[in-house]
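Asker: I need the structure of the sequence given here:
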Amino acid sequence: MLTLSIVFFVLILIGMPVSFSILISSAVYFYFIGELPFTIFYQKIASPTQNFALLAVPLFILVGNIMNETGIAARLFHFTRYVVGWMSGGLAQISIFMSAILGGVSGSAVADASMQSRLIGPEMARKGYPVPYSANVIAFSSLITGLFPPSISLILFGFVGNVSIGKLFLAGIIPGLLLTVMQMMLSWWIAKRYKIQPELPGLPKFKEVSHSAKINIWALLFPVFLLFVIRLGLFTPSEAGAFIVVYALIVGRWVYKELSFYGLKKALKNSAVDLGMVMFLIMAAGALGYAIILEQLPVAAGDFISRITTNHYLILALCLLLVLFFGMILDGSVCILLLTPIILPVLTSIGYDPVHVGIIMTTTILIGANTPPVGICMFTVCSLLKCKTEDFFKSSLPFIMTFILFLIILTLFPEISLMLPSTLME
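Answerer: Coordinates of the predicted model:
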């Protein structure tokens, strides 16, 4: 395992893409281990592609790209303006609330951050919002999508950890809503300090909100249908993905009439590119995961941590610190694929529920999306809003502290995550 680790980090340091670093270091491991034939390496690369649960990944990637071609974001902006635009920092509140809704559309924090930077960012600049504040609001609110179904991160965790994806989807809803409320409260407090005015002069009339909801009803029903078909057992998560793709095509083409042939072609092309990157990572991680099992790394990690402490909370804290460290230097999907086989057995062996572990582990990884040196959401938003990364990072402390507080609450009160799965899927 030492050889594998050395090769992996050397390749990372010389600038090799992470997926290739995983694949090459795994190949070196299998080549030099004498007990197994090298053909095992090929088998372990191919075997993840045969998993039925992974069908959910391309389907939800496709539906996210289809929805991006239907003008759905502009419609949701219209709706959220009436719902939360009356609060201080109106555009910031709209950004956060839209992320909560779009969590059931894209499943991708980067996609949400990019879309909102183009949609809301210029309007924030025009109305005098400080650029670092705007960038932080958009970047951190986009992370909410990682908890709401159909989160790609939760799908990957369920696949690698052999955990029910349906339960993970349900488990993310209440934490996602809680994180939405906490971020809106923080943005309200900061907006008060900057004396940023609401978008609306006062509370909207019920007639205005209901009219906006009626106009956007097909978009708002999207996440509802997703949970409905899974909860009733009509479809598995993979089958639900196929259902939602058909739903998105019908709404985009025949209801909103904005999905053109060119738009569909673009969505298919972007989905193929996105899926290629994700599946290559999954295939490379398949070989690495098997090497981790052969070396009994989860057992060794558990023994090492148990020698340090027997306190369950301290063990959890050590595991999450490891996840946070790797989340700051690697992409979130890579972290889940690499660390789940190590972290999940350690925490489940001391009594933590695997569904709860999935939620807190995903939350911890999300923090790294807005911190140097990788920070993919951070760099996406900063490039689009022309915000210096040092200014972004200086202004991000309250948002990071809010995320840490949120993580502590999830850790101390697991029923927040487990309430819906235990109630609806037992």
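
Asker: rest of the way, CA atoms for contacts and neighbours
Answerer: Fine.

Asker: what's the closest non-adjacent residue to residue 122?
Answerer: residue 385 (7.8 Å; C-alpha to C-alpha, 6 or more residues apart in numbering).

Asker: Quick check: the one you found touching residue 131?
Answerer: Yes: the criterion here is C-alpha atoms under 8 Å, and residue 385 meets it with residue 131 at 7.4 Å.

Asker: quick revisit: quick check: the residue nearest to residue 122 vs residue 97, distance?
Answerer: 20 Å (C-alpha to C-alpha, to the nearest Å).

Asker: More neighbours: these two, which one.
Answerer: Remark: of residue 385 and residue 97, residue 97 carries more neighbours, 27 against 20, as counted by other C-alpha atoms under 10 Å.

Asker: which SS state does the more buried one fall under?
Answerer: Classification of residue 97 by DSSP: H, G, I helix; E, B strand; the rest coil places it in helix.

Asker: And residue 80, by the same measure?
Answerer: Classification of residue 80 by three-state DSSP places it in helix.

Asker: For it, give me its contacts.
Answerer: The neighbours of residue 80, taking C-alpha atoms under 8 Å, 6 or more residues apart in numbering as the test, are 94, 97-98.

Asker: what about it, distance to residue 150?
Answerer: The value you get for residue 80 to residue 150, if C-alpha to C-alpha is used, is 21 Å.

Asker: what about residue 322, neighbour count?
Answerer: For residue 322, using other C-alpha under 10 Å, the count is 14.

Asker: Remind me which helix or strand it belongs to.
Answerer: helix 312-329 (DSSP states H and E).

Asker: Show me what the very next helix or strand once past that helix packs onto, helices and strands only.
Answerer: Next along the chain after helix 312-329, taking DSSP H and E as the criterion, comes helix 332-348. Under the contact criterion of 3 or more C-alpha pairs under 8 Å, 6 or more residues apart in numbering; DSSP states H and E, helix 332-348 touches helix 152-161, helix 261-294, helix 297-308, helix 312-329, helix 354-367.

Asker: I have a second one here; can you model it like the first so I can compare?
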Amino acid sequence: MTEKPGTLHARAAQLATRLETALAMVAAAVLAVMLAVVLTSVVLRYLFHTGVIGTEDLGIWLNVALIALAAPLALSGPLAMRLDLPFGPSAKKLAGIIADAFSLLAALVLIFGSTRVVNLIGGTSPALGLPEWVRFAVTGAGGGLLAIILVLRRIGERQVLPLAASATLASAVYYACLHVTVTTALPASIAIALAAAVGLAAAAPLAHAFIAAAMIAIPFGGNLGTETIVTTTVSGMSHFLLLAIPFFLLTGAALSASGAARHLVAFAASLVGHRRGGLAQTVLATGTLFSGASGSSVANAVFSATTFHPELVRHGYPPARSGAIIAASSVLDNIIPPSIAFLILAAATDLSVGALLLGGLFAGLVMAAALSIAIYLTTRNLPGSRPVARGERRRSLLAAVPAFGLGVIVVAGIRIGIVTTTEAAALAAIYTLALAAFSKTRRTALFSVFRQTATEAAAIGLLIGSAGPFAFQLAVDGVSGMIASTVAAFGGSPAAVLAFSVIVLLGAGLVLDIGAAILLLGPLLLPLATGSGIDPIAFGVIIVTTLMIGGLTPPVGMLVLVVAGVTEVPPAALFRAVLPYLAALLAAIAILCTCTLLI
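Answerer: Down below sits the predicted model:
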């Protein structure tokens, strides 16, 4: 039954849609300006041997604004990083109330914490000449927009009473956290972890759960006031290196829009598609090639699920097996360069991005070989697609050459030292945007590419920032010392440290998004590894590759959940079907660990 346009619910839904559209337009414009700023800096530096003071600061401030404005748009969808547990109807309704309470509590922290910072902070940016409080005011505005959009959505969905319960709960918890003290011997970081676990179990967005959990920990001895939560969150977003994330996401989206991604598919099919089970090998080969463009496993999972799943099923592959192959192949995108995961690790640990990307290339090829063997063993009774016509392989290679140009820009540019990581990402983005602009087969408007990228980048950026308060509390509580003592109990040898780290990382991957896990565990585990004589770059590669396996494991299993959402295959069936490929990836991790110990 269609609702009358004049009702309160219809008006709220309509207003929410208009507000989201306006925010998407503004965020897309901010992303475009950010790209223009970095590209202008590149042109001035390398062609005219000059520059503009404050370019990096301006890029950072624009990125903070992008995250604040577009993050409210990621309340739903895979990038909200919600855990969907199989609750019954009554329990699901209660979980929804708790999840919205976490989101509203996070909004209150951002609003009032930013207000306190704005009132306390002074001075101006030396490079930009703008008051320092502007960044925090924008963040507070983002919290307000989050609350407004959530309220309008729930009213539009006729969820007024649950919304009232969520708002009451969030307000009561916020007030209690400011006025109540709880005496306990447990460190405050345990309180944050438990509170975040409750939010995650209730299906609150992971970033909101982290921010709200930091607030909930205050009565338990947390060293974080609302203003400290906000400053550490904004500080976590304020790295010039992190601008590479939206640019790499833009690169992947533009590559798909240009039609160049289809040329990669055709080339991959010409290589392996004619063999037994060749269509499944084509999925893997495409994932390996497309990894050099998108840098995002979620982006590749969506692309492959949309492109390949119907074809795999049509050729006789079971739906669950098809989805499992797609999910497992998508792991490679955050490992083979350019990799957003390695960018996050570099920002958290100051490791060399170029060295990490080269290590990721080797690790990705090892994992691709392991997956290829597993796919062969599980699909060898299924036919290939068709024989390769004479000259088809050469023609498909020539058609795919423009997409391969990205590898030269990104990996060679960064490793040789011609450009920085952020500059290489910006050049890759403008390169693929040019491909899309002049493509005769483009079906997506470039504005839609910018809007989609802005939303995805903001969701990832907010997650990176929201992990800051948790990481700060872990440092205050001396968790790194506790971990070092635990490792010492096992002997402290390189093999013991590596085995302990892999177990911790696999456990974290069960419940945490890879970005959050890197930010929390990377700075804790890396000193232990280097102290035992393990090469830091090799260990960084182990961190990312091991955590990426968490994309295939329940209960979070982000890649499995994304593929399930696109293909409508039940997640439980996909989790079962992915087991052979999970075993192959674990074998690859064992090989990489052996290589690390031999370095």
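
Asker: if we can go back for a sec, which other helices and strands contact the helix holding residue 322 of structure 1?
Answerer: Using 3+ C-alpha pairs under 8 Å, 6+ apart, helix 312-329 of structure 1 sits against helix 297-308, helix 332-348, helix 354-367.

Asker: Which stretch among those helices is buried most, on average?
Answerer: helix 354-367 (a mean of 25; mean count of other C-alpha atoms under 10 Å).

Asker: Specify, as a residue range, where the helix or strand that it is followed by falls in structure 2.
Answerer: Using DSSP H and E, the next helix or strand after helix 354-367 of structure 1 towards the C-terminus is helix 376-385. Under TM-score structural alignment, the counterpart of helix 376-385 of structure 1 in structure 2 spans residues 558-567.

Asker: And the matching stretch against structure 1, how far off on average?
Answerer: Taking mean C-alpha distance after the TM-score superposition for structure 1, the mean distance separating stretch 558-567 of structure 2 from the aligned residues in structure 1 is 2.1 Å.

Asker: The residue nearest to residue 122 of structure 1 and residue 113 of structure 1, how far apart?
Answerer: Using C-alpha to C-alpha, we find residue 385 of structure 1 at a distance of 11 Å from residue 113 of structure 1.

Asker: cool, and residue 53 of structure 1?
Answerer: According to C-alpha to C-alpha, residue 53 of structure 1 stands 27 Å off from residue 113 of structure 1.

Asker: out of these two, which sits in the busier spot?
Answerer: A direct count of neighbours by other C-alpha under 10 Å for residue 53 of structure 1 and residue 113 places residue 113 higher, at 28 against 20.

Asker: wait, doesn't residue 54 of structure 1 sit right on residue 159?
Answerer: Yes: counting by C-alpha under 8 Å, residue 54 of structure 1 touches residue 159, with 7.0 Å between them.

Asker: ok, the residue nearest the centre of structure 1 - contacts?
Answerer: When structure 1 is reduced to its mean C-alpha position, the nearest residue by C-alpha atoms, centre = their mean turns out to be residue 146, at 2.5 Å. Going by C-alpha under 8 Å, 6+ apart, residue 146 of structure 1 touches 103, 107-109, 152-154, 362-363, 366.

Asker: May I see those arranged in TSV, with distance to residue 193 of structure 1 as well?
Answerer: Formatted as TSV, the contacts of residue 146 of structure 1 follow (distance: C-alpha to C-alpha, whole Å):
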residue	distance to residue 193 of structure 1
103	29
107	33
108	31
109	28
152	36
153	35
154	36
362	32
363	28
366	27
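
Asker: for these, which one is nearest residue 32 of structure 1?
Answerer: Nearest to residue 32 of structure 1 among the contacts of residue 146 of structure 1: residue 153, at 32.6 Å, using C-alpha to C-alpha.

Asker: gap between whatever residue of structure 2 lines up with the closest one and residue 514 of structure 2?
Answerer: Aligned counterpart of residue 153 of structure 1 in structure 2: residue 341 (TM-score structural alignment). With distances taken as C-alpha to C-alpha, residue 341 of structure 2 is found 7 Å from residue 514 of structure 2.

Asker: list residues touching both of the two?
Answerer: Jointly contacting residue 341 of structure 2 and residue 514 under the rule C-alpha under 8 Å, 6+ apart are residue 544.

Asker: Show the end-to-end separation of stretch 548-559 of structure 2, please.
Answerer: Across stretch 548-559 of structure 2, the terminal residues are separated by 9 Å (C-alpha to C-alpha).

Asker: can you list contacts of it?
Answerer: 78, 81, 83-85, 297-298, 301, 327-328, 330-331, 334, 506, 508-514, 560, 575, 578, 582, 585-586.

Asker: Just after the helix or strand containing residue 28 of structure 1, pick out the following helix or strand.
Answerer: Per DSSP H and E, residue 28 of structure 1 falls inside helix 18-32. As assigned by DSSP H and E, the chain's next helix or strand after helix 18-32 of structure 1 is helix 39-46.

Asker: Which positions in that following helix come out as buried?
Answerer: 41, 44-46 (16 or more other C-alpha atoms under 10 Å).

Asker: can you tell me which of those residues lies nearest to residue 280 of structure 1?
Answerer: Distances from residue 280 of structure 1 to those, taken by C-alpha to C-alpha, are shortest for residue 45, at 9.2 Å.

Asker: Mind checking which of the contacts of stretch 548-559 of structure 2 are buried?
Answerer: Using 16+ other C-alpha under 10 Å as the threshold, 78, 81, 83-84, 297-298, 301, 327-328, 330-331, 334, 506, 508-514, 560, 575, 578, 582, 585-586 are the buried ones among the contacts of stretch 548-559 of structure 2.

Asker: Is residue 267 of structure 1 in contact with residue 65, as I believe?
Answerer: Yes: at 5.0 Å, residue 267 of structure 1 counts as touching residue 65 under the criterion of C-alpha under 8 Å.

Asker: quick one: contacts for residue 516 of structure 2?
Answerer: 463-464, 467.

Asker: secondary structure element for residue 263 of structure 2?
Answerer: Using DSSP H and E, residue 263 of structure 2 falls within helix 260-272.
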